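[1] Attaching a predicted model along with its sequence, questions to come.
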Amino acid sequence: MRFNWLSEYLAEIRSNIDSSINHESSPWRQLQLQQLTPQAIYCRIKSTSAEALEHVVIACVVYLLVCLGLYKLTFWLSAPATMTNNNRLGAGAHGADREREREAGSLRQMLQSGLRLRSVHLPKSAQMDRVLLVTAHPDDECMFFGPLIYSLTQRDNCQVYILCLSNGNYEQQAKLRREELWRACIKLGIPESNIVLMNATNLPDDPNVEWRPDAVASLILHTVESLDIQAIFTFDRDGVSSHPNHCAVYYAAASLCLANLLPKDCKFYTLDSINLVRKYLSIFDLLCTCFMSTHWCILSWKEAAVVRSAMLEHQSQMKWFRWLYIYTSRYMFINSMRQINLSDVELEMQIHDN
């Protein structure tokens, strides 16, 4: 079989390229007509680079403006309906005001269903009446899980428990860090009776010591069963900051899921680890979060101030870079989580073994 049509098509493409190069207005022709001196080449590269940089700057500015607009829109859509009803049914409200409030309420409902923009997008309250957060060190609850804890403590009839697996004795400050943990949790809305702080010698606060998954798993399982926990939240396999103790907590909880030892009504969720750029985008990571995550919590600047004040209770950990962290880190404003099932655990265990 002959492919005459293919050879004719290729010949036509070649002739078009040759004609475009030989055209006087073609940039390739203009470059050929110029003297190919180092100065000419440098000027050409400089002008092209400046144009590309300008496009990048414009794209970044547009992205930041879109994120700011979505951030404002998110909290407008998440405004409680009772507030709108009170404004609409106020005794002194005029007919026109009531009509505007009614239109605003209908617009809010339409955008909520269409855009899926909500400041809190978590499983239903009935599935999360008793929640356990498993952390590795004191201050993890503020540095990484602050938005989630704040959102859960604002729910009615939601009991939040903290299981901290080490006493933070890396710098021989266990007693001080214990007191800091208690004060921080109280500011986040967690009562002292809901805090479980372990003091196990085989689980030291040390990145150079590998925690045994079976030891961690037994502590988690005992806490889940004794407190009748319905949902577990902890780190994912990357541990947010790649701290070995954080990763060990995930693999311990994942082993319970893999062995089918968790109660049937207990769900397992992990906090998403993200790349370094997104980690320090603050509220400007909102667009990526809403499109790439299943569950999330987004705090306003005023709500995030509560998390910052709780983090400030950990004065022993407030180095200069932590001050930058609490104002620039995305984890002080946004948490995104995903539910882990058996197939996810099997896949990640295979990745870990490889």
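    Received, thanks. Numbering: from 1, shown residues only.
[2] Please count neighbours and contacts with C-alpha atoms only from this point.
    OK.
[3] Going by neighbour count, which residues of whichever strand or helix holds Arg338 are buried?
    With elements taken from DSSP states H and E, the one containing Arg338 is strand 334-339. In terms of neighbour count (16 or more other C-alpha atoms under 10 Å), strand 334-339 has its buried residues at 334-339.
[4] Using CSV, lay out these together with distance to Pro38.
    Listed next are the buried residues of strand 334-339 as CSV, based on distance: C-alpha to C-alpha, whole Å:
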residue, distance to Pro38
Ile334, 50
Asn335, 52
Ser336, 51
Met337, 54
Arg338, 55
Gln339, 58
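[5] What is the next helix or strand after the strand holding Arg338 packed up against?
    Going down the chain from strand 334-339, the next helix or strand is helix 342-353, by DSSP H and E. For helix 342-353, the elements it packs on are helix 244-258, judged by 3 or more C-alpha pairs under 8 Å, 6 or more residues apart in numbering; DSSP states H and E.
[6] What angle do helix 342-353 and the helix it packs on make with each other?
    Relative orientation of helix 244-258 with respect to helix 342-353: 140 degrees, computed using axes from the mean of the first three to the mean of the last three C-alpha atoms, to 10 degrees.
[7] Quick one: list the elements packing against helix 244-258.
    Short answer (3+ C-alpha pairs under 8 Å, 6+ apart): helix 244-258 packs on strand 130-135, helix 213-227, strand 231-235, helix 239-242, helix 342-353.
[8] Using CSV, lay out these together with distance to Met292 and mean neighbour count.
    CSV is the format used below for the helices and strands packed on helix 244-258 (distance: least, C-alpha to C-alpha, whole Å; neighbours: other C-alpha atoms under 10 Å):
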stretch, distance to Met292, mean neighbour count
strand 130-135, 23, 23
helix 213-227, 29, 16
strand 231-235, 18, 24
helix 239-242, 17, 18
helix 342-353, 17, 12
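[9] The structure to be compared is supplied as follows:
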Amino acid sequence: MLLDDSPYDLGLLYKLYVRFVADSFVYFRNFALYITLWFVGYLLVCCVVYRRYARRLQTRTRGALGAKRVLIVVAHPDDECMFFGPTIFRLCEQGNHEGKGRIRQKELWDACLELGVPQQNICLIMDTRLPDDPKAQWPVPVVAKLIHHSLETLDIDTLLTFDRGGVSSHSNHSAVFYAVAYIFVEKIMPKSKYLYVVLSRYMVINTLRRISLADIELELEVDD
């Protein structure tokens, strides 16, 4: 039997084969594209959720346990990193709002250097009762005690701070004002010392105004 005498149309079969291969290629290409787009979209959603929520979740460390001094017992020299690294890192954090504790500390030193403030004149207080968190309410007596200690030990005669509004409405800023007000109202502040505050309503031009005990009492009455 000659090849041309075949009962099948080989040309048609070849065309069907080519069409099948082409359609299969297009199908798998589109499938791979859809899978890639879906995977990339999923990763983007995961990143957004992580940055917005997961990073802000409080871990069960010192804050949750209410502990002030922590003892970590391990069996080997590498255990502290392999199994307790995140916990130790979290326990040693100071002023780490939004994970920028080290950056903010370096920025403070660099800014003071540019402003001409000697390094030995910078006092950075690390206190677990005063977290760097706009949602945290700092205890006024604690802040007042720290400020009063600095006033006495450093022989300060003039104090500059925020007013009741905290200039930018930051709760930690306002807590500093209330602590200073507490010192004045309780007459802990010696009369020979002067107080100036940055007025919130003049934030743009950064105006300072000297205030007295009567001004502070008026501010507190308005706040009530």
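    Looks like it arrived, so ask away. Predicted, not measured: the structure shown is a model, and the values here were computed from it.
[10] Any idea what the TM-score comes out to?
    With the length set by TM-score structural alignment, normalised by the length of the second structure, the two chains reach a TM-score of 0.56; 131 aligned residues with a C-alpha RMSD of 1.4 Å.
[11] and of the buried residues of strand 334-339 of the first structure, the nearest to Val345 of the first structure?
    Set against Val345 of the first structure, the nearest of the buried residues of strand 334-339 of the first structure by C-alpha to C-alpha is Gln339 (10.6 Å).
[12] OK, contacts around the closest one?
    Taking C-alpha atoms under 8 Å, 6 or more residues apart in numbering, we find Gln339 of the first structure in contact with 267-270.
[13] follow-up on the earlier one: out of the helices and strands packed on helix 244-258 of the first structure, which gets nearest to Arg330 of the first structure?
    Once these are compared by C-alpha to C-alpha, helix 239-242 is nearest, at 11.5 Å.
[14] In the second structure, what stretch matches that closest one?
    Counting by TM-score structural alignment, helix 239-242 of the first structure pairs with residues 166-169 of the second structure.
[15] average distance between the matching stretch and the first structure?
    For stretch 166-169 of the second structure, the mean deviation from the first structure after alignment is 0.8 Å (mean C-alpha distance after the TM-score superposition for the first structure).
[16] if we look at that stretch, which residues are touching it?
    Contacts for stretch 166-169 of the second structure (C-alpha under 8 Å, 6+ apart): 172-174, 177, 198-201, 203.
[17] Please identify which two of the residues you listed are farthest apart in space.
    The widest separation within these (C-alpha to C-alpha) is 17.8 Å, between Asn172 and Arg201.
[18] ok now the match of helix 239-242 of the first structure, how far from the chain's centre?
    18 Å (C-alpha atoms, centre = their mean, to the nearest Å).
[19] Counting by contacts, list what the longest helix along the second structure packs against.
    Looking across the second structure with DSSP state H, the single longest helix is helix 10-52. Using 3+ C-alpha pairs under 8 Å, 6+ apart, no helix or strand is in contact with helix 10-52 of the second structure.
[20] residues in the first structure matched by that helix, start to end?
    Using TM-score structural alignment, helix 10-52 of the second structure pairs with nothing in the first structure.
[21] And that helix, how far out from the chain middle?
    Worked out by C-alpha atoms, centre = their mean, helix 10-52 of the second structure lies 41 Å from the chain centre.
[22] Report the next helix or strand after that helix in sequence order.
    helix 62-65.
[23] still on that earlier bit, just flag the most distant two among the contacts of Gln339 of the first structure.
    Among these, Lys267 and Thr270 lie farthest apart (C-alpha to C-alpha), at 10.3 Å.
[24] who touches both of those two?
    Joint contacts of Lys267 of the first structure and Thr270 (C-alpha under 8 Å, 6+ apart) are 339-340.
[25] In stretch 258-276 of the first structure, which residues are buried?
    In stretch 258-276 of the first structure, counting by 16+ other C-alpha under 10 Å, buried: 258, 262-263, 266-273.
[26] Let's verify whichever residue in the second structure pairs up with Ile190 of the first structure: helix, strand, or coil?
    In the second structure, the residue matched to Ile190 of the first structure (TM-score structural alignment) is Val117. Recorded secondary structure, Val117 of the second structure: coil (DSSP: H, G, I helix; E, B strand; the rest coil).
[27] so who does Val117 of the second structure touch?
    Counting by C-alpha under 8 Å, 6+ apart, Val117 of the second structure has no contacts.
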